[in-house]
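J.: I would like the atomic coordinates for the input below:
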Amino acid sequence: MARTVEETPGAPHILIVGGGYVGMYTALRLQKKLRRELKRGEVKITVVDPNSYMTYQPFLPEAAAGNISPRHVVVPLRRVLPRCTVRNARVTELNHGEGWAIVQPLAGPPERISYDYLVMAAGAVPRILPIPGLAEHGISLKTIGEAIHLRNHVLQQLEIAESTDDEEVRRKALTFVFVGGGFAGVEAVAELEDMTRDAVTYMRKVTPQDLRFILVEAADRILPEVGPDMGKWTAEQLRGRGIDVKLKTLLKSAVDGEIELSDGSRFPAGTLVWNAGVKAAPVVRNSDLPLDERGRVKATEYLTIEGLVRAFTAGDNAAVPDLTQDGMTCPPNAQHAVRQAKVLADNLVRSLRGKPLKPYVHNNVGAVAGLGLHKGVAYTYGFRVKGWPAWFMHRTYHGLRVPTLNRKIRVLADWTLALFLKRETVSLGIIEQPRADFQLAALADAKPKEKENAA
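T.: This is a model prediction of the structure:
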């Protein structure tokens, strides 16, 4: 039974569901705009997210490849939101008509909290298709935990191949399949292929020629965000590095690590990375909010929720009209999310003060993608850039965009040190099972006692 949390009467309570791009940047903006009201207790802001940090997702491929420390791509919410209440919990149900939400904390029973203003910024989760074996063997790259695991897993596969003479085991360990040719998929395969080539230089049995990287894309091109010409160039560059780019191809099965593709090919793979699209977070389906045919919250150009009052939304979980293109919605990327958060926060303040709202309008300035160290591709302001200049643009843009001066300095320090020091290629997979050695030691101590008791 959910218990009700007592709220201070009188002051409007703003509930922000999600602490990602939209959630954190909205809260930051509200802290600035409502500084006096928050100080006097005239407004309350609660941010609910299962994590205590915001993840800067464009840096996840670099974190997985070891170019950036994983801790430097996350921003502690409580540190940057001192005037907000940050709750590590998951909103499991929401009724805006009655103004309440059910919150499941990390421990303990669920709670029911009331609110006056809603910001639905729960973001998106991977869109998992009903492909046999995918749920059991696949991994995405949307969280810092997945980035750390993927790095350790890939390096561990190299260690497996280095330590065995069994050709079947080696072939499976050295085969890496990435599904999805958008930004996440292309950057992931490019960064990790770059990392593994560095790693095998220290090995005796494994050579770069033994590595098999496969990128699977259902469409007829990759990186649609940078245009057809640059997408074609990127595919050619990846193929030149030995990456097998399969277009117009689907993953059919991954049972027991046996990959089956729609082109008829079958082969074992020790690694399967799934980046084939996202869908709105589950909480939006457990609410009374209006949804479109893709399960996203229907938004207006003012970033309010269609047909509701005191309700706002933006980001990956929202279908926000793109006023620069008739009949289109804004793509789910960081560029839009950060700018939407600013407009959303300003409109929420205007709503509190009874002022008219302003529409969200933003012309897409382009896109940049990193393809490993000193390699990249970009299409921005109508200009096509590739190679080292695009890589430099990628790092410059995201280095400036990563939140807080603290994180900017740490990321810059990581990049600077990488100019002089070699990349670390050590697998720390044991951190995912830190008690394994302890348990083995306990079992070893228990066996002599069992023998003594038996005697």
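
J.: going forward, measure contacts between C-alpha atoms and count neighbours the same way
T.: Will do.

J.: excluding its backbone neighbours, what's nearest R407?
T.: Leaving aside its sequence neighbours, R407 sits nearest to H72 (CA to CA, 6 or more residues apart in numbering; 5.9 Å).

J.: what sits against that neighbour?
T.: R407, R410, V411 (CA atoms under 8 Å, 6 or more residues apart in numbering).

J.: now swap in L400 and tell me
T.: Counting by CA under 8 Å, 6+ apart, the residues that L400 touches are K408.

J.: Tell me the secondary structure at it.
T.: Of the three states, L400 takes helix under DSSP: H, G, I helix; E, B strand; the rest coil.

J.: V91: neighbour count?
T.: 24 (other CA atoms under 10 Å).

J.: from what I can see, it looks like it's in a helix, true?
T.: No. Counting by three-state DSSP, V91 falls outside a helix, being strand.

J.: Distance of it relative to G41?
T.: 24 Å (CA to CA, to the nearest Å).

J.: The stretch 351-455 of the chain: strands as residue ranges?
T.: 366-370, 376-380, 383-386 (DSSP state E, counting those that start in this stretch).

J.: nearest to E162, of those?
T.: strand 366-370 (28.9 Å; CA to CA).

J.: I have a second one here; can you model it like the first so I can compare?
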Amino acid sequence: MRRILIVGGGYAGFYTAWRLEKRLRRHEAEVTVVDPRPYMTYQPFLPEVTAGSVEARHVAVSLRRHLRRTTLIAGSVIDIDHAHRSVTVRPADGPDLTIGYDTIVVTAGAVTRTFPIPGVADEAIGLKHVEEAVAIRDRLLTAFERASALPPGPQRRRLLTVTVVGGGFTGVEGFGELLSLATALLRSYPELSADELDFHLVEARDRILPEVTDRPGRWVVRHLEERGAHVHLKTQLVSAEGGHIVLSTGEEYDNHLLIWTAGNQSNPVVARHTDLPVDEDGLFQVRADLRIGTDDAAIPDAWAAGDNAAVPDLAADVAGARTVPNAQHAVRQGKRLAANVVADLRGKRTRPYVHHSLGTIATLGLGKGIFQYRRLVIKGFAAWVIHRGYHVLAIPTWERKIRVLLIWAAATLFGRDIVSLLSVQHPRAAFVAATLGSMHGTSQATALRSDPADSDADGDGDPPPSLGGRSLEGR
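T.: Coordinates of the predicted model:
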């Protein structure tokens, strides 16, 4: 049997494996997926997870539940040696493994792009994975609870201050959803006022949402500012040490929640740990049929798609253009890649990947959005409805579609759930407090403060931040 190895279980990897299961005959080939996480994250819904409009588990599609004829290996690929048809896998436990293959499909995705800015590594949370979205939501809800018990002043204002760095789709959608949630929370916290909310969106370029044209982009800026937000264009974050934000414009303020969405960069394994050809950006050189290589020299039995591949955009008006790294392309590339792998396996012709954009759409909070298809621009509630309709159709499996629709229906009747479960990030805290309290005859509260493992290192009242990052295969 032919051995097909898929590196990464994100959009492109999941859809490639899913389609291969449907297209391959039994005993024609065996498929293996290597990814450290047991699920695929539907990232377009992460901003709504931060706002409590979608439950976290509903954006995670179980690999084991839906890839029943695929072998799943929980681990991170750290080296690809195509000359010997093998990869090195680092599992969570135990020694590294060497896995052989006949055909490799690399859909390892990209990793978050960061810069050596003081304080960012200690203070910031990304918005690329479901765990990050949940942490952001819980921290905002906890901040409201704490602020409501304080008198008006700098400490209370700091708790209600949020900064998002990055004006792309993830940053703008996350910013808009959090602003919508914060505004809605004021109804449940009469002690607080809208004037105390301090939301900042920081973008180094002179515009946000580069995928839309200038006029809709300017409208989004005005829309956010009319809702009380501060949009800083042509501005960079200089420092975030101790929760104190310093911008390149000279503006400074104390901040509670810092969210980093300043784009992606090439996967380190793709860029530096493979003998397959990559370009100057650290992306695989890919032909139109998604085979690695060039039109003149294809690499046998090697394929790539998604954010780790420079896929030619045959539908673009500009020669040499590449597909943009978004879910719309990754999903369709995965489907085309599976069809081409099967065709190649059976000695048939492969087909090029061609996809004409369906437009760009962004949610800006509950009931607010923007949609653009060529010259057609739709704003406000209608765009928000289109956003929800498209993504509930796009999220894989009917099970997930139904779950998302049910939670939206419940929210329409009863509103968003505003319970914070920040303590789940430290599940042993209460037990440790009780144990130490019994040992030393102190109260649980005193015991908890005396335990350095669960103490508040930075003095802002938050549990120690979790900086565990996505492995190299994650999307």
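
J.: re the thing from before, export the strands of the stretch 351-455 of structure 1 to a markdown table and append columns for mean neighbour count and distance to F183 of structure 1.
T.: Below are those laid out as a markdown table (neighbours: other CA atoms under 10 Å; distance: least, CA to CA, whole Å):
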| stretch | mean neighbour count | distance to F183 of structure 1 |
| --- | --- | --- |
| strand 366-370 | 23 | 7 |
| strand 376-380 | 22 | 11 |
| strand 383-386 | 16 | 15 |
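
J.: ok, back up a step: any idea what the residue nearest to R407 of structure 1 aligns with in structure 2?
T.: Alignment note: H72 of structure 1 maps to H58 in structure 2; criterion TM-score structural alignment.

J.: which part of structure 1 lines up with stretch 416-435 of structure 2?
T.: The alignment of stretch 416-435 of structure 2 onto structure 1 (TM-score structural alignment) spans residues 423-442.

J.: And the contacts of that stretch?
T.: G66, N67, H149, R151, N152, H153, L155, Q156, M195, D198, A199.

J.: residue contacts, the spatially most central residue of structure 1?
T.: Nearest residue to the geometric centre of structure 1 (CA atoms, centre = their mean): K142, 2.5 Å. Residues near K142 of structure 1 by CA under 8 Å, 6+ apart: Q57, L60, V125, P126.

J.: of those, which stay in contact in structure 2?
T.: Among the contacts of K142 of structure 1, the ones still in contact in structure 2 (both residues aligned by TM-score structural alignment, their matches' CA atoms under 8 Å) are Q57, L60, P126.

J.: V377 of structure 1 versus the second one, what's the distance?
T.: What that stands for is L60 of structure 1. Using CA to CA, L60 of structure 1 is found at 17 Å from V377 of structure 1.

J.: swap in D445 of structure 1?
T.: 57 Å.

J.: Then H137 of structure 1?
T.: Per CA to CA, H137 of structure 1 is found 30 Å from V377 of structure 1.

J.: Over to F392 of structure 1?
T.: For F392 of structure 1 relative to V377 of structure 1 (CA to CA), the value is 10 Å.

J.: Next one: the nearest residue to A133 of structure 2 once chain neighbours are set aside relative to L448 of structure 2, how far apart?
T.: Nearest-residue entry for A133 of structure 2: T50, 4.9 Å, with adjacent residues in sequence omitted and distances by CA to CA, 6+ apart. T50 of structure 2 sits 28 Å away from L448 of structure 2, going by CA to CA.

J.: Looking at these two, which is more packed in?
T.: T50 (27 against 22).

J.: who's in contact with the more buried one?
T.: Contacts for T50 of structure 2 were tallied using CA under 8 Å, 6+ apart; they are A133, V134, A135, I136, R137, G174, E177, L178.

J.: hmm, which two among those residues are most spread apart?
T.: The span of the contacts of T50 of structure 2, defined through CA to CA, is set by A135 and E177 at 14.5 Å.

J.: Now which residue in structure 1 aligns to L127 of structure 2?
T.: Using TM-score structural alignment, the equivalent of L127 of structure 2 in structure 1 is L141.

J.: surely its match meets A276?
T.: No. Counting by CA atoms under 8 Å, L141 of structure 1 does not reach A276; the two are 10.6 Å apart.

J.: With A362 of structure 2 as the reference, measure out to H387 of structure 2.
T.: For H387 of structure 2, the distance to A362 of structure 2 - CA to CA - is 7 Å.

J.: Which neighbours do those two have in common?
T.: Common neighbours of H387 of structure 2 and A362 (CA under 8 Å, 6+ apart) are G369, F371.

J.: picking up where we left off before, could you measure the match of L127 of structure 2 against V411 of structure 1, distance?
T.: The gap separating L141 of structure 1 from V411 of structure 1 is 19 Å, by CA to CA.

J.: where along the stretch 1-150 of structure 1 do the strands fall?
T.: 3-4, 13-17, 44-49, 53-55, 74-76, 85-95, 100-105, 111-114, 117-120, 124-126, 138-139.
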